[in-house]
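> Sequence first, then the predicted structure:
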Amino acid sequence: MSTCLSTTKLETGMLAVIATLNLIINIAWFLIIASAIFSWLYAFNVINVNNQAINMIGRSLYQLTEPLYRPIRRYLPDMGGIDLSPLIVLVILYFIWYFLNTTVASALLG
């Protein structure tokens, strides 16, 4: 009886870890999309970069997303102003999310 109970607790704990990782992946996904949109608005001069609040948002997005991009940028060649690292990070995050939700979660539930 105790083995069944501990297995259930273990499965519940693992599902909580998977849910937490899903939340982290979703937040990272949102920040990457927001950073890309912000950089386009900045590049096309749609937003006023002299505004202190806008500048603070831009710096915050940069500081939050740059650690995700930096390892990818080391291996990408210079493409003349086109940065593909956000796209590659999004693809990697998607594969991690897919693996967590199909393989790991279904193994725990099935």
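Nice, I can see it. Because the structure is a prediction, the values reported are computed rather than measured.
> alpha carbons only for contacts and neighbour counts from here, please
Will do.
> what are the ranges of the helices in the chain?
2-43, 52-75, 85-99, 105-109 (DSSP state H).
> Give me the residue at the spatial middle of the chain.
Nearest to the mean C-alpha position of the chain, by Cα atoms, centre = their mean, lies Ala28 at 2.6 Å.
> In space, what's closest to it - neighbours in sequence excluded?
Using Cα to Cα, 6 or more residues apart in numbering and skipping the chain neighbours, the partner closest in space to Ala28 is Thr65 (7.9 Å).
> and the one you found, what does it touch?
Counting by Cα atoms under 8 Å, 6 or more residues apart in numbering, Thr65 makes contact with Ala28, Leu31, Ile32, Ser35.
> here comes the other one, which I'd like you to weigh against the first:
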Amino acid sequence: MLEILDWIIRIARYYEYAIIIYVLMSWLPGAQQSPVGRWLGRIVLPYLNLFRVIPPIAGIIDISPIVAILAWNFAVSGLAHLILLLV
């Protein structure tokens, strides 16, 4: 059971890294339109779009990816604790 938990946490970390990379790609012109950017967008955007309802601060700074990562970490931590309760 602990091996399953280890795999879940590892996959969750990779997804978190994908979110961070996709957000950082927005700083580079045309990076999100590259093949890698489009591939990451197909993976990451469905989750990030859940948090796009949060308006940007001062119309410029979008904090929705930060909230999305915090929610992702909270969910993974909760799932890990639930699995540990069953062991």
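That came in fine, so what should we check first? Since the model is a prediction, treat every value here as computed from it, not as a measurement.
> How close are the two chains, by TM-score?
In this superposition the chains share a TM-score of 0.73, using TM-score structural alignment, normalised by the length of structure 2; 85 aligned residues with a Cα RMSD of 2.6 Å.
> Please identify the residue most distant from the middle of structure 2.
Most peripheral residue of structure 2 (Cα atoms, centre = their mean): Val87, 27.4 Å.
> Distance check, that residue against Ile11 of structure 2.
20 Å (Cα to Cα, to the nearest Å).
> same deal with Leu84 of structure 2?
Taking Cα to Cα, one finds Leu84 of structure 2 at 17 Å from Ile11 of structure 2.
> same deal with Ile69 of structure 2?
14 Å.
> Kindly report the same for Gly37 of structure 2.
For Gly37 of structure 2 relative to Ile11 of structure 2 (Cα to Cα), the value is 19 Å.
> So which of the two has more stuff around it?
Gly37 (18 against 12; other Cα atoms under 10 Å).
> so what's the more buried one up against?
Gly37 of structure 2 sits in contact with Tyr22, Met25, Ala31, where contact means Cα under 8 Å, 6+ apart.
> wait, which of these is closest to Phe51 of structure 2?
Lowest distance from Phe51 of structure 2 to these (Cα to Cα) belongs to Tyr22, with 14.9 Å.
> Name the nearest residue to the equivalent of Leu90 of structure 1 over in structure 2, ignoring sequence neighbours.
In structure 2, the residue paired with Leu90 of structure 1 according to TM-score structural alignment is Ile69. Counting by Cα to Cα, 6+ apart, Glu16 is the residue found nearest to Ile69 of structure 2 once chain neighbours are left out, at 6.7 Å.
> Identify the residue of structure 1 aligned to the one you found.
Match for Glu16 of structure 2 (TM-score structural alignment): Trp29.
> Any buried residues in stretch 76-87 of structure 2, and which?
In terms of neighbour count (16 or more other Cα atoms under 10 Å), stretch 76-87 of structure 2 has its buried residues at Val76, Ala80.
> got it, and stretch 52-63 of structure 2?
In stretch 52-63 of structure 2, counting by 16+ other Cα under 10 Å, buried: Arg52.
> Kindly report the same for stretch 8-23 of structure 1.
Glu11, Leu15, Ile18, Asn22.
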